[in-house]
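[1] Whatever this is, show me its structure:
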Amino acid sequence: MVRTGLWFVYFMIYLLVISPGIKKAEMMYKKDKNKAGDYVKGKAERWSRRLLKLAGARLEIRGLEYLPQKEPVLFVSNHQGNFDIPILLSSAGRKIGFLSKIEVKKIPLISPWMEVMGCVFIDRADRRKAVQAIRTAANKLEDGNSMVVFPEGTRSKSAEVNDFKIGSLKLATLSKVAIVPVSISGSYKLMEANNGIMKPADVKIIYGKPIRIHQEGKVDLQTLAAEIQRQVQKNVDKKM
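    Alright, predicted model coming up:
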């Protein structure tokens, strides 16, 4: 309980302290997008690493050598728990945006940072707006910004990998960027497995080899989703 309370106190205080950085990032984007991206990346990485340390996450990272360095990518990850987001932010080594549910946009202090990170909010209840959000995210990828999607649609809160929904994977076929399958194991043990109480846990994240079959020709979304899920599942099943 003490760890959990301290974590949330730190979470809110740190967001308040760095909130002036939002305006700075917005101004930097008008002058130099690369410098602005580096600034936002640095802030996100430090924030995420501190949150993971306070939660007691013992993080093992594999597969960074597979990440393309000179092109944007679409990270497609399984989703075990809320800590998946700081795990990705702290380990990917680049500025990344997320395709996030529209409800998150209502959270003060968090949503402004998400906007400067390049996140896109999707309203799943409105098909027209959802399609527009997918196109907006695809445009960001085409402009050189890497993105993350969780195609399960929600947290599994377990070691299970639920079926991937194909909607968000249209980002790959529209933008033609490489897909990096991401496998996260053990993140649910930090909080979701403990009824919301944070406990230390071993967590593994594996970045897989890029998938490019959609760049080589037309591919059915179901086939693409199945191949990505196979790669993600394979690495989730690997022993710690």
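
[2] only C-alpha atoms for contact and neighbour calcs from this point on.
    Will do.

[3] Next, the residue nearest to the spatial centre of the chain: secondary structure please.
    Nearest to the geometric centre of the chain sits V148, at 4.3 Å (C-alpha atoms, centre = their mean). Here V148 is recorded as strand under DSSP: H, G, I helix; E, B strand; the rest coil.

[4] So it is in contact with K95, correct?
    No. The criterion here is C-alpha atoms under 8 Å, and V148 misses it with K95 at 10.5 Å.

[5] So which residues of this protein form strands?
    Secondary structure of the chain (DSSP state E): strands at 57-62, 73-77, 96-101, 120-122, 146-149, 178-185, 201-207.

[6] For V17, which of those is the nearest?
    strand 96-101 (21.8 Å; C-alpha to C-alpha).

[7] tell me what the closest one is packed against?
    Helices and strands touching strand 96-101, by 3 or more C-alpha pairs under 8 Å, 6 or more residues apart in numbering; DSSP states H and E, are helix 110-117, strand 120-122, strand 146-149.

[8] One more, please, to line up against the first structure:
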Amino acid sequence: MKIFARISWLYATIVIMVSLAIMILTFHILPRPRGRKLAAWLIRKTAFFRIEVEGREDPDAQMFLLNHQSDLDIVIMETITPRDIAWVAKKELFQIPFFGLALKLPQDIAVERESKTSLIKLLRDAKAVIKTNRVITMFPEGTRSTKGVMLPFKSGAKIVADSNKLRVQPIVLMQSAKYYNIKEFHYKPGKIKAIYLESFIADKSDENWLSDLRIKMQKVYDDELANNPSHR
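    The predicted structure follows:
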């Protein structure tokens, strides 16, 4: 069984890598964001997983905030919205050969943790992205949380949203690590659920809105898990 599981994981990983290569090769040929969307849809279809969407995307949203469990989370988001997404990711990811190019080409936003100068750059890059009508998209936890409990949200999301008075829409992804986990060499096809929550305008006078949002998203996650046995 372990050998079969490793072979399945290897297949899904190869699918992801090939799809990224296609995205890189077609990026300057196809109108944006079609190259990235094409790659995401190839992964979704050839890795044999389906997505159930609950709620509605706000077409005026300027920032998406998602919980993060798996590399599939990017694919999920890219295939449930037609919008041109500007991902905010750790600077180290941009320096990884091949994968980093898939972030640099669309001009995603690199952020360096614990750096004041990086925060200034983040605000400047975010402002530039907003002018192009792309949607700033962040995993406010800053890293994956695969145990069903969301990690504390980093302040960067609040700083960017508050500084620009962004319309923020949270999205809860259910159990994506159950289907693809790169650290545990695990993959299986299945159905993943994405839940759009109500959007809101960031208000910097509310010092706790980001931490309150984490509590709200965790409750949505827990309730869905409790009421839908297929997620277990």
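
[9] What value does the TM-score take for this pair?
    Here the superposed chains carry a TM-score of 0.83, computed using TM-score structural alignment, normalised by the length of structure 2; 220 aligned residues with a C-alpha RMSD of 2.3 Å.

[10] Nearest to N195 of structure 1, out of the helices and strands packed on strand 96-101 of structure 1?
    helix 110-117 (23.3 Å).

[11] Mean deviation, that closest one versus structure 2?
    Mean deviation of helix 110-117 of structure 1 relative to structure 2 after superposition (mean C-alpha distance after the TM-score superposition for structure 1): 3.1 Å.

[12] Just give me the longest helix of structure 1.
    helix 33-55 (DSSP state H).

[13] May I see the buried residues of it?
    36-37, 39-42, 44-45, 47-52, 54-55 (16 or more other C-alpha atoms under 10 Å).

[14] and what of stretch 172-188 of structure 2?
    In stretch 172-188 of structure 2, counting by 16+ other C-alpha under 10 Å, buried: 172-181, 186-188.

[15] Roughly how far does S176 of structure 2 sit from F48 of structure 2?
    13 Å (C-alpha to C-alpha, to the nearest Å).

[16] Check L38 of structure 2 too.
    Counting by C-alpha to C-alpha, the gap from L38 of structure 2 to F48 of structure 2 is 15 Å.

[17] again, but for V149 of structure 2
    On the measure of C-alpha to C-alpha, V149 of structure 2 and F48 of structure 2 end up 26 Å apart.

[18] what's the answer for E54 of structure 2, then?
    For E54 of structure 2, the distance to F48 of structure 2 equals 20 Å [C-alpha to C-alpha].

[19] And for F94 of structure 2?
    In terms of C-alpha to C-alpha, F94 of structure 2 sits 28 Å off from F48 of structure 2.

[20] So the two - more neighbours on which side?
    Counted by other C-alpha atoms under 10 Å, F94 of structure 2 and F48 do not tie: F94 has more neighbours, with 19 against 13.

[21] Make sure the more buried one is actually in contact with L101.
    Yes. Assessed by C-alpha under 8 Å, F94 of structure 2 is found in contact with L101 at 6.9 Å.

[22] Please pull up the equivalent of I74 of structure 2 in structure 1.
    Mapped onto structure 1 by TM-score structural alignment, I74 of structure 2 lines up with I85.

[23] repeat for I3 of structure 2
    Using TM-score structural alignment, I3 of structure 2 sits opposite a gap in structure 1.

[24] Look up which helix or strand I3 of structure 2 falls in, please.
    I3 of structure 2 is part of helix 2-26, with elements assigned from DSSP states H and E.

[25] picking that back up, and the match of I74 of structure 2, what is it in contact with?
    Applying C-alpha atoms under 8 Å, 6 or more residues apart in numbering to I85 of structure 1 gives no contacts.

[26] can we see that at 10 Å?
    The neighbours of I85 of structure 1, taking C-alpha atoms under 10 Å, 6 or more residues apart in numbering as the test, are S48, H79, F98, V148.

[27] Go through these and say which is closest to R128 of structure 1.
    For the contacts of I85 of structure 1, the nearest to R128 of structure 1 is F98 (19.5 Å; C-alpha to C-alpha).

[28] doesn't M117 make contact with that closest one?
    Yes. Between F98 of structure 1 and M117 there is a contact under C-alpha atoms under 10 Å: 8.4 Å.

[29] what touches both of these two?
    M147.

[30] Which residue, neighbours along the chain excluded, lies closest to the aligned partner of F150 of structure 1 in structure 2?
    Residue pairing (TM-score structural alignment): F150 of structure 1 is matched to F139 of structure 2. Distances taken as C-alpha to C-alpha, 6 or more residues apart in numbering place L66 nearest to F139 of structure 2, at 5.1 Å, with adjacent residues excluded.
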